[in-house]
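Asker: structure, please.
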Amino acid sequence: MRRSCPLIGMLLFALAVHAQEHNFNTTYIKPADTLVEKKIEAWQDLKFGLFMHWGTYSQWGVVESWSICPEDEGWTQRRGPYSASYYDYVKAYQNLQTTFNPVNFNPDKWAAAAKEAGMKYVIFTTKHHDGFCMFDTKQTDYKITSPKTPFSSNPKANVTKEIFEAFRKDGFMTGAYFSKPDWHSPDYWWPYFPPKDRNVNYDPAQYPDRWNAFKDYTYNQIQELMTGYGKVDVLWLDGGWVRPLSTVDKTVEWQRGIQYNQDIDMAHIAKMARSYQPGLMVVDRTVSGEFENYLTPEQTVPKEPLPYPWESCITMGNSWSYVPNDHYKSANTIIHLLLRIVSRGGNLLLNIGPSPLGDYSDTAYSRLKKIGAWMKVHGEAVYATKPLAPYEDGPVLYLQSKDKKTVYVYVLSDDKADEVVLPANISLQGIALNKKSRIVLLDEPKEKIKFKTEGGATTLSIPSSLQDKTVGKYAVAFKITL
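Answerer: Okay, the predicted model is just below:
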């Protein structure tokens, strides 16, 4: 992931975690390809996806690739026995390839846990900014299937292929995260010059042959992912500083450091990718235009619905990648995030970082199990829903079915308590019902809920049997048939 600090007023909040927040654009170009448009519509109905950041860096428990980036930011700090010298540190970091051996890797286990949690799509990091490939590329030996990597002798060494196959088998849409910058490539960070920051370390206009070699390298790797890994639904491109110079917005802090034109010809890449994967959603993060088919606010929840397709990518722990003894969000917090995002018309892409041995922490599995138990009751009030004003009013959230014939009203628990306790009456703003309307509490469907509508607002009368007692965990939902 890219680190930056947003200055956008529409954000409700930014999560106070070590993974920094993300600027996102406020413009959108609707795809001209009808297959892409249909895929986006289907994806928007899924609401809940799994993100995984995994690579050799998990062995050190550092912030993905960022510690080899020569920038003085909180998330790029080098620590440990090699930290005194940048070049010694990078050499040791790259040498992690020779010890990476995730012998507990079992993608079927991950897919089963994600499916139980109610997740419907997966995005996996095929390559992060460090350039280490978690797939069997033919373009470099810096990959998990290289003889230099101990895990290469494992039958499941091509982990991207194994993950995609396991998740597709369980009905998931699949997506390939791919970093446009590649700090291991000599055609991006040319060894002739020292790297100064996250950007290319030479002027591509002055050395066009070298830049064209990097463009070919990038194109060829994406072509491999589009042709050798089955059906792919999303090409999720990170590293938004690799972009045409004309698209740089100097009002955005992190973009001010982009000095050179880093155009990799997205039109050429997208055309190729869709020739193999018709309807492919391309997500060129933060680069507004026809190749950002949906937007990806990071660690943030918008205050109101956004006028384009979007997902919030948010960590389950404090870090995108594996950190020993990481602090994981509670099931209560995650479900509240999901509902707030869905009530604004977005999807939640929840990240879990696998360990060096190739598994999730027990805490992560526990969270997924608790979320799944809740989703079994409330799934119909999450999937394929649409925002409904006023979206959120205190502990009450509003959603509606796509045909607008059903309203779902959630009552959230306190942020510090799992249990939902209902008062005697609940006021619904802007909801007018009639005599034919019917209300069911999904958590207690046998109880009859009475209501009274006056002046365009409705008051629900909670039966005495449900008042001042726990009726569910995290959030309970009233299903209102209009």
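Asker: contacts, neighbours, all on C-alpha from now
Answerer: OK.
Asker: just checking, what packs against the helix or strand residue 92 falls within?
Answerer: Applying DSSP states H and E as the criterion places residue 92 in helix 86-94. On a contact count with 3 or more Cα pairs under 8 Å, 6 or more residues apart in numbering; DSSP states H and E, helix 86-94 meets no helix or strand.
Asker: for comparison, sequence B:
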Amino acid sequence: HMKSVLKHYFLLWVCIISTDVLVLADDSIKSQLEWWRASRFGMFIHWGPVSLSGHEIGWSRGDQVPIDIYDNLYKDFNPTNFNAEQWVKLAKNAGMKYLVFTSRHHDGFFMWDTELSDYNIMHTPFKRDVLKELADACKKHDLVFCIYFSILDWKHPDYPLGSPGGRTKKPNSDMDRYYKFLEAQIKELFRKYGPFGVVWFDGEWEAPWTDQYATNLYRLVKSLQPTVLVNNRVGKGRQGMDGITVPGQLGGDFDTPEQRIGRFNIDRPWESCITLCNQWSWKPNDQLKSLKECIHTLVKTTGGDGNLLLNIGPMPTGEIEPRQAIRLLEIGDWLEKYGESIYATRGGPFKPNSFMASTRKDNII
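Answerer: Model prediction:
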């Protein structure tokens, strides 16, 4: 008996020393994933000075909006009607359990009071720390606060590529120096605004971002807050818009299908991010999805064992468009009635198809 116990311990010891920090799914992450999966529905918010132009955040820089105009929009950004509590209450009334906000997108603009750059919200006429107000409102109203963070920064002189879509090159860039700048941002975010439910990375696909940088960043985040969830856009393993991680690649804690419902998967956690209109950031008269489409999307996502991160783009005034707010409240009304088929369920046993989806809880379908 003693021999088998020792053998058991020896095997355990071998497993421990051969398990890298990257794949060590400890209990804190398991319980975090349980919380996150049970939540099923979150709010994504894309917002910044770009809303003044009505064009897409990050991507329109140097495309629909000339670079020198885009980079100066912040001087006119004064969203005096911004009220973090109203946004958070709307998310709660929509039945959402967590909120993911664009702390910094591909355009390099900081939506927080940073010591690392003057290109930030405190240098706008508004002069208020949006990230702090949202973090505080989430805490007050018991909504889990999460941040979106772009790895690439097409504006920063040290990041080798410039927008749109990395078409321009910056000859005097220095990626190692840029990486140190990134680490400083992450440390500042955790120090001033943490803890977070999720750090939702993006902008990892360009060549300057390597496996080594990704591994270092992932380790840094987990050292700052071991319980935080990290999506698969931290590393190089994501396959296109289907968002599935290549086996063996650093994939964080969950996969990220974009603008589509992810494939049925009960083994690997996943979350579809989908816009309520067409654009991520606000565009006047953007096409709004019908209530029916929103409900079907939520049901099919949950039936496939995934989460839905539904995106809104607030207006440059700081308000959420009334028609978007109404749509969210309608989803909330539906969830009030039928939420037990969504929250704290798992997808299946039947795979979703065009006319039905199933979820299960214990032995109830």
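Asker: and the helix holding residue 92 of structure 1, what's buried?
Answerer: For helix 86-94 of structure 1, the neighbour count (16 or more other Cα atoms under 10 Å) marks 89, 90, 93, 94 as buried.
Asker: equivalent analysis for stretch 26-38 of structure 2, please.
Answerer: Here stretch 26-38 of structure 2 shows 29, 32, 33, 36, 37, 38 as buried, counting by 16+ other Cα under 10 Å.
Asker: can I get the buried residues of helix 86-94 of structure 1 in TSV including distance to residue 179 of structure 1?
Answerer: TSV is the format used below for the buried residues of helix 86-94 of structure 1 (distance: Cα to Cα, whole Å):
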residue	distance to residue 179 of structure 1
89	21
90	18
93	18
94	17
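Asker: any chance you could map the helices in structure 2?
Answerer: Taking DSSP state H as the criterion, structure 2 carries its helices at 2-18, 27-39, 67-70, 84-93, 130-140, 175-193, 211-224, 291-303, 322-338.
Asker: can these go into TSV with extra columns for distance to residue 116 of structure 2?
Answerer: Listed next are those as TSV, based on distance: least, Cα to Cα, whole Å:
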stretch	distance to residue 116 of structure 2
helix 2-18	38
helix 27-39	30
helix 67-70	20
helix 84-93	24
helix 130-140	15
helix 175-193	7
helix 211-224	18
helix 291-303	39
helix 322-338	34
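Asker: so which of those comes closest to residue 60 of structure 2?
Answerer: Residue 60 of structure 2 lies closest, by Cα to Cα, to one member of the helices of structure 2: helix 67-70, at 8.3 Å.
Asker: which residue numbers in structure 1 go with the closest one?
Answerer: Aligned by TM-score structural alignment, helix 67-70 of structure 2 falls on residues 90-93 of structure 1.
Asker: mean shift of that stretch relative to structure 2?
Answerer: Once fitted to structure 2, stretch 90-93 of structure 1 is off its aligned match by 1.0 Å on average (mean Cα distance after the TM-score superposition for structure 1).
Asker: centre of the chain versus that stretch, how much separation?
Answerer: 28 Å (Cα atoms, centre = their mean, to the nearest Å).
Asker: surely residue 145 of structure 1 meets residue 160?
Answerer: No - using Cα atoms under 8 Å, residue 145 of structure 1 makes no contact with residue 160, being 10.8 Å away.
Asker: identify the contacts common to those two.
Answerer: Common contacts of residue 145 of structure 1 and residue 160 (Cα atoms under 8 Å, 6 or more residues apart in numbering): 134, 135.
Asker: in structure 1, where's the longest strand?
Answerer: For structure 1, the strand with the greatest residue count under DSSP state E is strand 385-393.
Asker: buried set for that one?
Answerer: Quick answer for strand 385-393 of structure 1 (16+ other Cα under 10 Å): 385, 386, 387, 388, 389, 390, 391, 392.
Asker: now do it: which elements does it pack against?
Answerer: Taking 3+ Cα pairs under 8 Å, 6+ apart as contact, the helices and strands that strand 385-393 of structure 1 lies on are helix 331-343, strand 396-401.
Asker: so which of these gets nearest residue 140 of structure 1?
Answerer: Residue 140 of structure 1 lies closest to helix 331-343 among these, at 38.4 Å (Cα to Cα).
Asker: average gap between the closest one and structure 2?
Answerer: Helix 331-343 of structure 1 sits 0.6 Å off on average (mean Cα distance after the TM-score superposition for structure 1).
Asker: where does that helix end up in structure 2?
Answerer: Under TM-score structural alignment, helix 331-343 of structure 1 corresponds to residues 291-303 of structure 2.
Asker: in contact with the closest residue to residue 287 of structure 2 other than its chain neighbours, which residues?
Answerer: Excluding the flanking residues, the one nearest residue 287 of structure 2 by Cα to Cα, 6 or more residues apart in numbering is residue 277, at 5.2 Å. Counting by Cα under 8 Å, 6+ apart, residue 277 of structure 2 touches 286, 287, 288, 289, 312.
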